[in-house]
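J.: Build me a model:
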Amino acid sequence: MKKPIRTPLSADQLADAKRLSDIYKVKAREAKERPGDPPLTQTEVGERCGWNSPQSTVSQYMTGKVALNLDALVKLAKAIGFEPSDVSPALAAGVRMRGGDNSASEPPSSATPPPLGDPQSTNWDDYAFIDQYDAKAAAGSGYDNTHVVLRNTLAFKRDWLRMKGAAPKNLKVIYAHGDSMWPTISDRDVLLVDESRVDPSDGQIFVMFSQTKGTIVKRLIQSDVDGWIIRSDNPDKINFGDQVLPNGEIHEHRILGRVIWRGGDL
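T.: Modelled structure (predicted):
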């Protein structure tokens, strides 16, 4: 996973920015018309959100210089007073689907925030917002991520992450590509990767980088004889056979992190 680069905002992201700006103007005008109410300036909104450069940050979101993410949307909704879906239907829908409903190893509710209704009723301090990248790890022959773009954020319950022994600062969300890890991981599944876990561990699934194959996601099995086996979960061993690496060669496949959760469509 290489360092992300910024790309121009999409038409949908620019539309989100305009809706945010329009709603803010209405709310600011309403505040101005109410006797005794303080003005709802961009600086005031940014301070309510807890941002270090309050006016500049709010302005960048409203003018479309920076794309809204889930964390910013929720904070702005609480600070200004609007429904997140009124500004970004896509991000708001993502909250309802957050965490995936078919985790292979955890109950469906373990990483899923409550549906958005009144943003004031949700304690978002209970959630960690993990950066979501468009990088892909091949559950197949390998994937070449020529560059990586930060797309969004996904929210996971802090209690659940503590239970997993995972620190939010070490986590990234990427995507699976291919069928070699089926039925454990399917094509286009979302993968939560802990980048602090880079030591080989028997039976665990890792995202790895190979000079010849690119980025892959595979299960590591400690060999009874010597070294490690890079194994696909797909039972079709003709197309997805094991790769055996002696102990001295395992680090030729640079381990990028361990997969601690996956989510995808039913």
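
J.: going forward, measure contacts and count neighbours with C-alpha atoms only.
T.: Noted.

J.: Which neighbouring elements make contact with the helix or strand residue 90 falls within?
T.: Using DSSP states H and E, the element containing residue 90 is helix 89-97. With contacts defined as 3 or more Cα pairs under 8 Å, 6 or more residues apart in numbering; DSSP states H and E, the packing partners of helix 89-97 are helix 70-76, helix 84-87, strand 150-157.

J.: Report how many residues lie close to residue 89.
T.: Close neighbours of residue 89, defined as other Cα atoms under 10 Å, add up to 14.

J.: and the strand or helix carrying residue 160, how far from the chain's centre?
T.: According to DSSP H and E, residue 160 maps onto helix 158-163. A distance of 16 Å separates the centroid of the chain from that of helix 158-163, by Cα atoms, centre = their mean, to the nearest Å.

J.: repeat for stretch 182-193
T.: The chain centroid and the centroid of stretch 182-193 are separated by 14 Å, computed with Cα atoms, centre = their mean.

J.: And for stretch 234-248?
T.: Counting by Cα atoms, centre = their mean, stretch 234-248 is centred 29 Å from the centre of its parent chain.

J.: Show me what counts as buried in it.
T.: Neighbour-count burial for stretch 234-248, with 16 or more other Cα atoms under 10 Å as criterion, is recorded at 234, 240, 242, 244, 245.

J.: Distance to residue 206 for those residues - can I get that in CSV?
T.: Converted to CSV, these look like this (distance: Cα to Cα, whole Å):
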residue, distance to residue 206
234, 15
240, 16
242, 15
244, 15
245, 15
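
J.: quick one more, to check against the first:
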Amino acid sequence: MTKLGDRLKGFRKALHLKQHEVAALCGWDKSGQSRYGQYERGEREPSLADIEKLAAVLQVPLAILVDPAIDAYEPGDSVSIPPFVENGPRANLGRDEIAALGVVVSNLRTTLCTDSGMESSIRQGDKVVIDVSQTTPENLAVYAIHYDGRVIFRRLQRTVSGKWILRCDNTDKMIFPDESLTDADFAAIDFAGRAIWRVGTL
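T.: Got it, this is the predicted structure:
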């Protein structure tokens, strides 16, 4: 049977992650790298809570880390990202892309772009993978927003004065105008998550 530490090391290397990157993705403080290194070397037993975090970060089933009877697990080249809403679409995202993005699989969901407001960046009908843990606005990032009973995508832009603009990438501003937000408007926005990947046709 493969030891837990060897499994952790193998899964980490498959994602091209360093020990400190795994620790950071688990949300551990600066001592986390040392802690994670001890787990890999078999010098310390992780708690169940830590194993759950590690399974999510390393993108493997929890059982492969807790059940010593399971001696083989070959992760595929991609991960199926579950739907944001029940019976919604799924998308496959490559493990290399996930590693490069530095996101945790358990935070990812797939939804559809339902309008043409982001045309050229995201087309109507495209599947979009969002990170539901990223709801704190960042300048020029694209977010999925709950709007009038559906999810739309818009880019947030911060002005020099600190105000926010809800931008459409579509150049037809007669149909898709940018919207300057008051503080009250901004506070009322219900962010579903940050768009991190688009799956569409050429």
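
J.: returning to what we had before: return the subset of the buried residues of stretch 234-248 of the first structure lying in strands.
T.: 244, 245 (DSSP state E).

J.: Distance-wise, check the closest residue to residue 9 of the second structure other than its chain neighbours relative to residue 175 of the second structure.
T.: Leaving aside its sequence neighbours, residue 9 of the second structure sits nearest to residue 40 (Cα to Cα, 6 or more residues apart in numbering; 6.1 Å). Note on residue 40 of the second structure: its distance to residue 175 of the second structure, by Cα to Cα, to the nearest Å, is 55 Å.

J.: ditto for residue 87 of the second structure
T.: From residue 87 of the second structure across to residue 175 of the second structure, the span is 30 Å (Cα to Cα).

J.: what ranges do the helices span in the stretch 1-150 of the first structure?
T.: 11-33, 42-49, 54-63, 70-76, 84-87, 89-97 (DSSP state H, counting those that start in this stretch).

J.: Residue 65 of the second structure and residue 153 of the second structure: what is the separation?
T.: Distance of residue 65 of the second structure to residue 153 of the second structure, given as Cα to Cα: 37 Å.

J.: Doesn't the residue nearest to residue 9 of the second structure lie inside a strand?
T.: No - counting by DSSP: H, G, I helix; E, B strand; the rest coil, residue 40 of the second structure falls outside a strand, being helix.

J.: Neighbours of it, how many?
T.: 22.

J.: close enough to count as contact, it and residue 8?
T.: Yes - assessed by Cα atoms under 8 Å, residue 40 of the second structure is found in contact with residue 8 at 6.1 Å.

J.: re earlier: mind putting the helices of the stretch 1-150 of the first structure in JSON lines, distance to residue 127 of the first structure included?
T.: Listed next are these as JSON lines, based on distance: least, Cα to Cα, whole Å:
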{"stretch": "helix 11-33", "distance to residue 127 of the first structure": "23"}
{"stretch": "helix 42-49", "distance to residue 127 of the first structure": "16"}
{"stretch": "helix 54-63", "distance to residue 127 of the first structure": "22"}
{"stretch": "helix 70-76", "distance to residue 127 of the first structure": "10"}
{"stretch": "helix 84-87", "distance to residue 127 of the first structure": "16"}
{"stretch": "helix 89-97", "distance to residue 127 of the first structure": "11"}
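
J.: from these, which stretch is densest packed?
T.: helix 70-76 (a mean of 21; mean count of other Cα atoms under 10 Å).

J.: of all the helices and strands packed on helix 89-97 of the first structure, which lies closest to residue 167 of the first structure?
T.: Proximity to residue 167 of the first structure (Cα to Cα) singles out strand 150-157 among these, at 11.2 Å.
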